[in-house]
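1. Just a sequence and a predicted model for now, questions to come.
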Amino acid sequence: MILISHIPNSYQDEIGELIDGINDMTYSIKILLKRNEAVCKLSSAIRFEMLCQQINPHFLYNTLDIINGLILNGQKDEAVRVCEMLGLMFRYNLNGEEDSTLEQEIDHTKQYLEIIQYKIQGLNTDLVCDESIRKLKIARFVLQPLVENSIKHGFAQKRGECLVSVCAQDEGDRISICVMDNGAGMLPQTVDELENMKWAVQKGIPPERNQTTAGERRRRIGLRNIYERLFVKYGRSLEFRIETRQGFGTRIMIDIPKERG
């Protein structure tokens, strides 16, 4: 499709008004085409990421290792339970829907945590959701990846009790979600890069490599993927905030409009 460029206008009459209208319409169409192109590209990236989520080799390997250990220890019932949770997780991942209810997202996260608790001794979890919003639709693959991000990066070097919590609250015409951990927290440089990442996503700028550690880079990429999906769905109505303190933990707060389905 070829659009005419801006038409110079020196008329002060009805013809001038018509030209102004055409110019405004042309500009709006150009903006919409650019946005559509960006959304199409991102949709392809999201579909690819969902496929990666379906076959996460590290998580699958760790889970099979857990099952093997339980069987060797004679904990047959526990091994069966882990298999059931893994099957439910994969079934959820294979569902081609773009959205899920909050209840489904929380159940998916619970299944993940139940498996991980066999690996991380002393991991405490708390997942709470207001009953009034459990059936409302939100973007898929948000809660579990955020929790996984907390566990992988927050608790890697932690000694003592580990806590991760998810709280979803009804805030009138909006939903407030908080994912919190008492892990290692983030480096100041990582926090700055995440703020820059949010700005880049809003402007459609691709990610850049930098000098952070591989672990911090993976954390940033994971959060970018989540933020990108949320921004495509909710646009400027999305609020995404990160509070962190090194040695004390991280809190990620998401505020989105309600979407009834």
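-> Looks like it came in fine.
2. CA only for contacts and neighbour counts going forward, please
-> OK.
3. Show me what counts as buried in the helix or strand containing R229.
-> Taking DSSP states H and E as the definition, one finds R229 inside helix 214-234. Under the neighbour-count criterion of 16 or more other CA atoms under 10 Å, helix 214-234 has 216-217, 219-234 buried.
4. Q111 touches M85, doesn't it?
-> Yes: contact criterion CA atoms under 8 Å: Q111 and M85 qualify, at 5.3 Å.
5. How are the helices of the stretch 151-261 of the chain distributed by residue range?
-> Assigned by DSSP state H, counting those that start in this stretch, the helices in the stretch 151-261 of the chain fall at 188-203, 214-234.
6. Show me what the shortest one is packed against.
-> Judged by 3 or more CA pairs under 8 Å, 6 or more residues apart in numbering; DSSP states H and E, helix 188-203 is in contact with helix 214-234.
7. Can you tell me how far R140 is from P257?
-> Distance check for R140 against P257: by CA to CA, to the nearest Å, it reads 15 Å.
8. out of these two, which sits in the more crowded spot?
-> Legend: neighbour count by other CA atoms under 10 Å for R140 and P257, higher for R140 (21 against 16).
9. so L113 is in which element?
-> Remark: L113 resides in helix 102-116, with elements defined by DSSP H and E.
10. next helix or strand past that helix?
-> strand 123-129.
11. Quick check: K76 touching L70?
-> Yes: using CA under 8 Å, K76 is in contact with L70, at 6.7 Å.
12. alright, now check it against this:
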Amino acid sequence: MSFFKKIMVLMFVLLLPVIFLYSYSYQTSVQVIQNEIEDSSIRQLNFFLSQVENTAAQLALHSITLSNESGEYGVREISQLDQISSYVARIKTRKTIEEKLLLFSSSSSWRNNISVYSPISNIALSTYPVIEYKLPELQEQLITKWIFEPKDNRSTEDRFSWYTTDPPSARNDLSTANLVVETSFSTDNLRNMLDDFMTNRKGNPFFYRNGFEPIMNRKGNPEHITELVRYFQDHQPVISGSHDQVMISGKPYMVSSVPSNALGWTLIDFVPLDEVLSPMYKSRNLFFSVIIVLIILGTAISFVLYRNVQMPIRELINNVQKLKRGDYSARLSNQPKNEFHFLFSRFNEMAAEIQELIEKVYAEKLRSREATLKQLQSQINPHFFYNCLFFIVSMSRLGENQAVEAMATNLGDYYRYTTRVEKQSSTLKEELGLVNNYLTIQQLRQQINYDIQIPPEMLDLPIPRLLLQPLVENAIIHGLEPLVGEGRITIYMEMSVSSINIVVEDNGVGMTDIQLKELRRTCSQPLTEEMGCGVWNVHQRLIYMYGDESGLLLDHSELGGVKAVLSMRRDVAVHV
């Protein structure tokens, strides 16, 4: 991993824990605030509902008090009102009862109405502003409890009513009751209290009961309440003390509810979470804005480090790799105006010195190779020279002057070619002339036939001197001399896309697989005093001149002897 990548990873490693810890802290804070808002909302709803139920309980108590009142001009006198003989006394009693009903009604802060009805006398008195009061049809389960009644001919407003019978046992049969007392209050009282409840709050409270229109406040958003009511048609309101989050108009709202056992309705309030949590949202946005700024600054700093540190290091590494691959001309062209300037300058000086030293060593190596080639050439010539001298001496003693002349002529041509050591390269044509002289000399000594098949266009091919003669000499000495009968040597050329091969084959006694394997191994080993130097010299000179992919290849010949192949890289051979 590069230095720049490490810096980037380190920056993110430092930022990630901060982001994680803040996110955890933010979620915890939001959860605490939500819980506090939920608890506060429940407490406020419970307090508000207790006020509503206490006021309603006072009104219900009026009904019970009136149903139990007795004595002169008491409410119970309504059952005997038709039995009073005096008209004046009857009117006075009636007016007294009505005033008492108004007194009880005005004692409450709510606008309400109280009515009394006597099934015995069939007389009804009420504070309702109507000409004639009629008692509605009641069922047993609707007595002594608050019931919701929509507006009708008795009242133009929706209301809650409470009915009390005297005696209480008459609730099963109203015809046996002495008195029925009705207390009712308008839903406007609840709306007024909801409006006051909203004065210092962000909620939108209302009373809800399935199957009825909600009792809404006048300051909130009725559209949101309507949408929430539609939501409750498919989902029951949350139970008391719990909460739910509902999406209204695409925004989250926290919904709280408290059921009223007295009224039979549920007080529901919903608060927009975005407004309540807006300070937390601002803090969150500010934090992430700071994080983004830090990331941008960190990226900018990383880019500066990348440009002033990473790029010079990368350029330095690339040039070191060039030196490793053998390109000693590598130089650092960019010269930064910082600490790398000194390093780059010293690197260029070091590379220049290394290149100079390598060139000197290479020149010394070339001179060493040239000296080695001359030494190898001098090793080859005496070996052949001694054999020829012995032949001349032998023929001279026998009086074979023609053979001596032929030997001397070919030997002279041979040494005229081999003694020119100032020139280390030759052509294939000249090398073949030398081989022809050598084979002619050998024909004077024994029965040998030879065949040279080289394309004329390849005769000008440049090759090192004295490559073919040692192979021909080995073929004669080790292959043909032990052979009984006529010997044969064939020289021809094979070419491929990558190499040029000159093949020397003989029909001599040949070699076993083990001998061939040992000879191949010997050619690749350093020269020792125990081994012959002819074949080894040829192989090593080919490697010197044409590289490791060239060399001397040895194998069995189809003629019966050994097949020696001089393999030279084609791209190098044509430029030697």
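-> That came through fine. Predicted model only: the values in this text are computed from it and were never measured.
13. out of K76 and L70 of the first structure, which sits in the busier spot?
-> L70 (18 against 13).
14. quick one: what's aligned to that one in the second structure?
-> Correspondence of L70 of the first structure to the second structure, assessed by TM-score structural alignment: M395.
15. swap in S165 of the first structure?
-> Match for S165 of the first structure (TM-score structural alignment): T490.
16. how about its match, what does it touch?
-> Applying CA atoms under 8 Å, 6 or more residues apart in numbering, we find T490 of the second structure in contact with Y450, D451, I452, Q453, V503, V504, E505, D506.
17. The first one: what's it in contact with?
-> The contact partners of Y450 of the second structure, by CA under 8 Å, 6+ apart, come to L439, R488, I489, T490, I491.
18. Against I476 of the second structure, how distant is the residue lying closest to it once chain neighbours are set aside?
-> Distances taken as CA to CA, 6 or more residues apart in numbering put I489 closest to Y450 of the second structure, at 4.6 Å, once the chain neighbours are dropped. For I489 of the second structure, the distance to I476 of the second structure equals 8 Å [CA to CA].
19. Distance check, the residue sitting furthest away from the middle of the first structure against G21 of the first structure.
-> Distance from the centre of the first structure peaks at D13, with 52.1 Å (CA atoms, centre = their mean). Plainly put, D13 of the first structure is 13 Å away from G21 of the first structure if you go by CA to CA.
20. what does F248 of the first structure give?
-> Using CA to CA, F248 of the first structure is found at 57 Å from G21 of the first structure.
21. Tally up the residues packed near the counterpart of L444 of the second structure in the first structure, please.
-> Taking TM-score structural alignment, L444 of the second structure has Y118 as its aligned residue in the first structure. For Y118 of the first structure, the neighbour count with other CA under 10 Å is 18.
22. List the residues that contact Y118 of the first structure.
-> I66.
23. what separates it from M180 of the first structure, distance-wise?
-> 21 Å.
24. L238 of the first structure: how many residues sit nearby?
-> Residues within reach of L238 of the first structure, counting by other CA under 10 Å, total 16.
25. pretty sure it is touching K258, no?
-> No: when contacts are counted by CA under 8 Å, L238 of the first structure is not listed as touching K258 (11.0 Å).
26. ok, longest helix in the first structure?
-> Under DSSP state H, the helix in the first structure containing the largest number of residues is helix 14-54.
27. Spatially central, which residue of the first structure would that be?
-> Central residue of the first structure (CA atoms, centre = their mean): I226, 2.4 Å from the mean position.
28. Residue in the second structure paired with that one?
-> Using TM-score structural alignment, I226 of the first structure pairs with V538 in the second structure.
29. Pull the contacting residues for L223 of the first structure.
-> For L223 of the first structure, the contact set (CA under 8 Å, 6+ apart) comprises L146, L194.
30. Kindly provide the distance from it to L194 of the first structure.
-> 8 Å.
31. What segments of the stretch 1-150 of the second structure are helices?
-> Secondary structure of the stretch 1-150 of the second structure by DSSP H, counting those that start in this stretch: the helices cover 3-68, 87-106.
32. which residue numbers in the first structure go with stretch 281-290 of the second structure?
-> Using TM-score structural alignment, stretch 281-290 of the second structure finds no match anywhere in the first structure.
33. Then stretch 188-199 of the second structure?
-> So stretch 188-199 of the second structure is aligned with nothing, judged by TM-score structural alignment.
34. Tell me which residues of that stretch come out buried.
-> So stretch 188-199 of the second structure, judged by 16+ other CA under 10 Å, has buried residues D188, N189, L190, R191, M193, L194, D195, F197, M198.
35. Also stretch 380-387 of the second structure?
-> Residues of stretch 380-387 of the second structure classed as buried by neighbour count (16+ other CA under 10 Å): I380, N381.
36. Let me see the residues that make contact with that stretch.
-> By CA under 8 Å, 6+ apart, stretch 380-387 of the second structure touches T418, P470, G534.
37. for the stretch 451-576 of the second structure, what spans make up the strands?
-> 462-464, 487-495, 499-506, 551-556, 562-569 (DSSP state E, counting those that start in this stretch).
38. Which strands and helices lie in contact with the last one?
-> In terms of contacts (3+ CA pairs under 8 Å, 6+ apart), strand 562-569 of the second structure is packed against strand 499-506, helix 534-546, strand 551-556.
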